[in-house]
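Visitor: sequence and predicted structure, then a few things I'm wondering about:
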Amino acid sequence: MLQNHDWWRDAVIYQVYPRSFADSDGDGMGDLPGITGRLPHLRELGVDAVWLSPFYPSPQHDAGYDVADYRGVDPRFGGLGDADKLITEAHHLGLKVIVDLVPNHTSSEHAWFQAALAAGPGSPERERYIFRDGEGAGDQPPNSWKSVFGGDAWERTPDGQWYLHLFDVSQPDLNWDNPEVREEFLSILRFWLDRGVDGFRVDVAHGLVKERNLADWTNTSTILGGLDPAGPPPPMWDQEGVHEIYQSWRRVLDEYEGGRILVAEAWVAPASRLARYVRPDEMHQAFNFPYLDAPWKPAELRQVIDDSLAANNAVGATTTWVLSNHDVVRHASRLGFPVGTPRVPGIGAEDPQPDTALGLRRARAATLLMLGLPGSAYLYQGEELGLPEHTTMPDEFREDPAWERSGHTERGRDGCRVPLPWEADAPSYGFGPADASWLPQPATWAEYALDRQQGVAGSTWELYHSALGLRREHGLGRGSVAWQDGPFAFRNGDVLVVTNFGAEPVELPAGARVLLSSEPLDDDGRVPTDVTVWAVV
């Protein structure tokens, strides 16, 4: 496992969604002891670090991204002692630990917001958030901004003022022009750094600072949809002021040994604009969402790869690659739609269904392509099992606020958050000791269970395991891309990576020795359609 101070430059980081990873007590909700008990799986798989989605005290209106206390652990997940044990055990296994930090907004149940409501207009407590008087007679919102979950981005309080919530009504936006807010988060950083965490994934990193005059903006914001770089600059996203905040955070992290890192969740385009978040005195990584969004087409993928590498190399930063996370349809399902189908924000039983077999075939090829690229890669829990989206979940089980706030027009993200299958014949497929599962698991989950895949040649788990070992052995994360003539192929060090997007099989160079293939080659040793091969020549 990686120990050097710049370990993140080629790390493979595994995202754990605590609700859905492992349940230690049978209540149907994943928890920190459950995660700790399954850490050896991550060590065996071959990843370098684990990123934990929020586990803080929260009313869970947005699955923990509505934080009520940044220095605690929600009782659903355990206590601070359980967090300490998890960090200690991860480090014992050689795994780094990254935790989620949510600085754009708090929960409406946070002590600060409750104090703001009680204190009234003009109070110092309200200055921690973005309160404004309404328009007209005060009965209209201060401006035209919309929540990314649907509906207005303003909620009126009983005393007549309005507060901004770019997300759910239970997630009031903080006022980052307030020095007290800035000092509080520096303190929060130190609290978790002192407990041994190795870094922070920063939620909505491009959203903290708003244009001072809160100018009207009528363009549509979509949840995790990015922004049109040719459109008007939005007054709530990617403002210049965010950079001085992250510079101050970087100074705090640099006080600590061991290479502590900041990772930006920033839906910013173009790549050169996103790269500003990872300049030498700011963050260490930024999620590469253009890569996630790229269609299964060779020209488009090559362009995203080239643009990403060029932009990050220009500021001396590593490039990250990602295909799935807790906010998007799993790529094993996304790639099962016809090429060019726009990414949808969730799939229900009555929606067009992906081709499951095709989706998994392309997902395996896409993963092998991604892991062949230089830089750092992020994996989402369960993708090593080939898990698809739960596309037939009954709507009554949906908890994502986007489902309700969109008037039941957007299915939301619950389909990618279903608890994992560990054992095919166990209650809740081994997720916990009982049948309980906070979201229903499909009947097909048994075929994806870990115990049905480990040691089985050709399984998706074995593909990931082999790829991660070879990636480390050949130093692919520290390499470079040299494009080759002909089909989609590049060299990274001594490894040739070939992906066949076409209808006809592709020949490998004479004398090529195959290291790994996402599916078997054909009888003539050629690369079939929707297959990626690693080879040395």
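Guide: Good, I have the coordinates. What you see is a predicted model, and the numbers here were worked out from it, not measured in a lab.
Visitor: CA atoms for contacts and neighbours, from now on please.
Guide: Will do.
Visitor: helices of the stretch 351-500 of the chain, start to end?
Guide: Secondary structure of the stretch 351-500 of the chain by DSSP state H, counting those that start in this stretch: the helices cover 356-371, 401-405, 445-448, 460-473.
Visitor: how about the ones you listed in JSON lines, adding mean neighbour count?
Guide: Formatted as JSON lines, the helices of the stretch 351-500 of the chain follow (neighbours: other CA atoms under 10 Å):
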{"stretch": "helix 356-371", "mean neighbour count": "22"}
{"stretch": "helix 401-405", "mean neighbour count": "20"}
{"stretch": "helix 445-448", "mean neighbour count": "20"}
{"stretch": "helix 460-473", "mean neighbour count": "19"}
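Visitor: next up, a structure to set beside the first:
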Amino acid sequence: MFPLRVTLLTLLGWSGMAQLAATKDWWEKAGFYQIYPRSFQDSNGDGIGDLNGITSRLPYLKSLGVSAFWLSPIYPSPMADFGYDISDFKNIHPSFGTLDDFRRLVSEAKNLGLRVILDFVPNHSSDEHEWFKKSVKREPGFEDFYVWQNAKPGSERDPPNNWVAAWYGSAWEWNEERGQFYLHQFHKKQPDLNYRNPAVVEAMKDVLRFWLDQGVDGFRVDAVPWLFETEGFPDEPISGDSDDPLSQNYLRHIYTLDQPETVDMVYQWRDVMDQYKKDHNTQTKVLMTEAWSSLDVVKTYFNDSNNRQGSQMPFNFQLIMRLDQRSTATDFKKVIDSWISIIPPGHTPNWVLGNHDKRRVASRMGGDHMVDIMAMIELTLPGITVTYQGEEIGMHDVDISWADTQDPAACQLTPETYQDGTRDPARTPFQWDDTANAGFTNASVKPWLPLADDFRTVNVKVQQETSGNSHLKVFKELMALRGTTALVWGSYKSQVLGNNVFAIVRSFPNDKRTYLVLTNISPQAETIDATVMDGTLPEHMVYRIVGVSSDHSSTSFKDSDGDGVGDLRGVMEKVSYLRHELGVDAIWLSPIFKSPMADFGYDISDFRDIHSEFGTIEDLENLAAACKQEGLKLILDFVPNHSSDEGEWFTKSVNKDPTYSDYYVWHPGKLLANGTRVPPSNWISVFRGSAWEWNDVRQEYYLHQFLVKQPDLNYRHPALVEEMKSVLRFWLEKGVHGFRVDAVPYLFESEPVAGVYPDEERSMTTDDPENPNYLIHTHTQNLDPTFDMMYQWRKVVDEFKAEHNSEDIVLMAEAYTPLENIIRLFGDANSEGAHVPFNFEVLSNTFKDTTGKQFYDVIKRWLDVVPANRVSNWVLGNHDNKRVSSRLGVARADLYQIALNVLPGIAVTYNGDELAMEDVYISWKDTIDPAACNSNPKDYMLYSRDPVRTPFQWDDSVSAGFSTSRNTWLPVASNYKTLNYKAQMAAPRSHVKIFKSLVRLRKQRTLREGTMDMQLIGDNIIVIKRHLDNVSTVIAILNFNKTAQTIKLSSVFQGLPALFEVITSSLQTDYIDGCVYRRSIVARDEVVLPADAAIVLEGNTANGI
């Protein structure tokens, strides 16, 4: 049982069947987006949207995850009905551009993998069309292009019958020149074409072929039910639904709507599309038909009893026609089930949530809260979706005054009644940003319709950049989920739970993902029991909250703006703390670059910009300047192995842009004898499952050694190598002092042999074929070119230093790899490599029960292999491993800090370890680490890195002083009121004071320049000696015993000073450290240490203390 507002839950796990989606035609799994061109983007400052404006916004459409977009009419027109009155079916209206502009739009769209659908308006033309003018004059061949009738017998000017137009008044208009009435089922300037004339049928088929030749991928066919009328033109019966004889509802339209010939006409148009595909060897061309008809009629547009095919998508308007703010969960289920039940076998459902003729979702359904609910329902239902522009950001209808009204349907009414017929409120300009005119047109221009008053808060820019969630972010995440096996191929089940919760379950046999969508249709919170879903659900599920939850980041240091996420300004606030209170020399920031946050910043969509949650480039430059002023080095994370799949590079690579096509590792895969396509090799991702993912647009697999959303970059491509070097230079110019290079061993993979990538051998260490340990990674890790790449990056930073006469620039390399490979990263006889290839020996090989001898061997193993001219480094903890106190025990936290800070070289401390912060228990429900979410509720703790990434504990205030918000991206530790920086600074002795004493000691000459000797006493005591002649001797004693020990230093080292001062010691000792005048003085043979404790002593060799 659990409370709910709007929640999406998903069982996460690898599916090896993603390539199955490739066997569906492109349109069967597509998301379509409707653009109303007048209101989308104005490029020339006339207040009207146009084709070039749409072209400029194509990257936005691509970012949404849609497959195709449909344009409302763009043809020449007097604009009596804003383009639905067409005066030339084979050209472009000048307000929108030219044919060349359209061709460029199509070309750019195809480069991005987007398909273009045009509005086809076959029922009527404009009365200013050349055809109509010739028909009026009865020119040969055009006499019967339109529906002409004489006046009613016995009258001079009475219409032929009682038919009423959709827009009020008679459907007949007298033409003086011809001396007859013509039929217009819409506006009088929209005369109906005569489909009983074969010449008209062929002319309109020719229109289809013309636009197919221009590269369009299909048509949305307007007003289909009105194509044919009953011959003889009898009066229609009165409906009894209205007393107004001029209202459309006054009659039952049995002779003017849904005639049998209409369906055959649709089939003929489908024949044109299919024949074009065959003749030109193209992909499928689609028909989408608009018919506000009964389900029984709409069903006939799919196909007939002889399996003759019609429209692939007879629009399903059930969500618009039958649901509103009064609807219940039961209503939702009935409406959805009624449509699914009539879909013929072999055909695909479609779902239309809004369009240019109906009220927007937020206004129709009762408010903002329903925007995400309706998106979740529509985008997780089986089949095709159609989204009207602006619904993805929750735009509202705009109140348009009578004076500003443009819609002809409303203008034919009165100031008192126009709002009943107007469509203007749903057609207002798209809201791009918070600048004047919402970014739709120039600030000085009056848009063709007024803007919404809320455009400064409801717009794309705000919703993209917000640190929290937004309608746009929800829409994008749902669109991304639509590509999963369960949502493309899976079964559908729905149920009403509790009083008003509508539940959807999508699953596919043998797929490990089952999606449960729960939407509470009522405004009251409700507790429901999901176990009543008749055994449909798996035993365990991962909560993935969409719609109401916050977005997350990996920065846990300090939040400056109260959004619950650490940021650059927060770090800058603590520069003084880092430099002067802790005394550190450099700080390394985990990724701060633009990212969808699939792996909390390690999936980068723009290597040259800052993620909005963390700040701006200016914030980074200010931080770098502040660090420089305080003498603190700023190190950035450099993540070269992969990018995000949402970045520009990958998008262009998918579409085989010549510049970017080979930026990633692509392969068509293997084709089995039964025709099934499978991944190119058996390689396994670090995050479980195949390291290959099928891309439907490119029709190839791409390599991802981490998440599916982290495609590997191709370092065998010289242009990519140069691109990443340019990234290094970019940030160096912003003032950073170096880089920590992430995931170095994965940079290169073995090349294919005869076009085939080699499989990796079984390791025999696990029986789980999705576990990365299942294989020996001889073809995907630590290949020889990897080391040369590191040498090339070193050359870049050295050249930058020389060219700019800058301070030293450092490269730190992360590589969990055998020591012999770590040493190679330093460089070779000809080239310099990383200054600091991270030494993970301590991190990887020490545990709670580690003995003194084992730790001694760990230290020796590194010191014995590190080249004499290289600087050692010691990494005790990081963001990927358990905290020191949790991994090694709180009792030994000070011991290990002392050990690493007196050893020669560089010490790397992870934030919070100076306080002895502990891992925080994160429930399966609250887990957000992808490595864990790809696991299961039983094993997730083995993979989760969330416990070590919780917010830094500054004080005992709200959220430990990390943020002013009570809702932080990960929970704060429950012990923060007692374990925090402020409390430890107020205490006489504390972990942080020990750490600060060690940092001060490291700045002295003895530790910077002195020799080192290390001795093991028995199995559990280590003594480290650092000595500099005529300066001092520093001794560190580490007691790994579980009992107190007395150490006689004279039996360990000769020539020591008689007395030592206590610099610092573990908390469990009784020695006093702190002010120099209060240090304890101990005899060299009287050092007593409690269990698991350590002490640092200093003796002055110059004066014999």
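Guide: Yep, it's here. Everything quoted here is computed from the prediction, not taken from an experiment.
Visitor: what TM-score do the two superposed chains give?
Guide: TM-score for the superposed pair, counting by TM-score structural alignment, normalised by the length of the first structure: 0.87. Supporting figures: 494 aligned residues with a CA RMSD of 2.7 Å.
Visitor: circling back: reformat the helices of the stretch 351-500 of the first structure as CSV; add distance to G525 of the first structure.
Guide: Output for the helices of the stretch 351-500 of the first structure, formatted as CSV (distance: least, CA to CA, whole Å):
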stretch, distance to G525 of the first structure
helix 356-371, 17
helix 401-405, 48
helix 445-448, 29
helix 460-473, 19
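Visitor: out of those helices, the one nearest G231 of the first structure is which?
Guide: helix 401-405 (24.4 Å; CA to CA).
Visitor: leaving aside the residues next to it on the chain, what's closest to the most centrally placed residue in the first structure?
Guide: Nearest to the mean C-alpha position of the first structure, by CA atoms, centre = their mean, lies N325 at 4.1 Å. Nearest in space to N325 of the first structure, with sequence neighbours left out and distances taken as CA to CA, 6 or more residues apart in numbering, is Y380 at 5.1 Å.
Visitor: and that neighbour, how many residues sit next to it?
Guide: Using other CA atoms under 10 Å, Y380 of the first structure has 20 other residues around it.
Visitor: can you map out the helices along the stretch 151-300 of the first structure?
Guide: Counting by DSSP H, counting those that start in this stretch, the helices of the stretch 151-300 of the first structure are 179-194, 242-253, 271-274, 289-293, 298-314.
Visitor: mind listing residues that contact the following helix or strand past the last one?
Guide: It stands for helix 298-314 of the first structure. Beyond helix 298-314 of the first structure on the C-terminal side, the first helix or strand identified by DSSP states H and E is strand 320-322. Residues outside strand 320-322 of the first structure that contact it (CA atoms under 8 Å, 6 or more residues apart in numbering) are 285-289, 291-292, 370, 375-379.
Visitor: quick one: contacts for the aligned partner of S311 of the second structure in the first structure?
Guide: Under the alignment (TM-score structural alignment), S311 of the second structure maps onto M283 of the first structure. Residues near M283 of the first structure by CA under 8 Å, 6+ apart: Y246, Q247, R250, I261, L262, V263, A264, Y277.
Visitor: my read is that the fourth one contacts D198, right?
Guide: Yes. Under the criterion of CA atoms under 8 Å, I261 of the first structure lies in contact with D198, with a separation of 6.4 Å.
Visitor: which of these two has more neighbours?
Guide: It is D198, of I261 of the first structure and D198, that has more neighbours when counted by other CA under 10 Å, with 26 against 23.
Visitor: so the more buried one sits against K96, correct?
Guide: Yes. Here D198 of the first structure reaches K96: they are 5.9 Å apart, a contact under CA under 8 Å.
Visitor: ok so, going back, looking at the helices of the stretch 351-500 of the first structure, which is nearest to S333 of the first structure?
Guide: It's helix 356-371; of the helices of the stretch 351-500 of the first structure, that one is closest to S333 of the first structure (CA to CA) at 5.2 Å.
Visitor: now do that closest one: which elements does it pack against?
Guide: If you count contacts as 3 or more CA pairs under 8 Å, 6 or more residues apart in numbering; DSSP states H and E, helix 356-371 of the first structure packs onto helix 331-334, helix 460-473, strand 495-500, strand 531-536.
Visitor: any chance of CSV for the ones you listed, columns distance to A119 of the first structure?
Guide: Shown next, in CSV, are these (distance: least, CA to CA, whole Å):
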stretch, distance to A119 of the first structure
helix 331-334, 47
helix 460-473, 54
strand 495-500, 61
strand 531-536, 60
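Visitor: closest one to D48 of the first structure among the ones you listed?
Guide: Closest approach to D48 of the first structure among those (CA to CA): helix 460-473, 9.8 Å.
Visitor: is the residue lying farthest from the centre of the first structure in a helix, a strand, or coil?
Guide: Relative to the centre of the first structure, and counting by CA atoms, centre = their mean, the farthest-placed residue is A137 at 42.2 Å. Of the three states, A137 of the first structure takes coil under DSSP: H, G, I helix; E, B strand; the rest coil.
Visitor: that one corresponds to which position in the second structure?
Guide: In the second structure, A137 of the first structure lines up with S155, judged by TM-score structural alignment.
Visitor: contacting residues for V902 of the second structure?
Guide: Contacts of V902 of the second structure by CA under 8 Å, 6+ apart are L998, R1002, L1007, I1024, R1026, A1036.
Visitor: before we move on, what about L335 of the first structure?
Guide: Taking CA under 8 Å, 6+ apart, we find L335 of the first structure in contact with W296, P354, L358, G359, L360, R362, A363.
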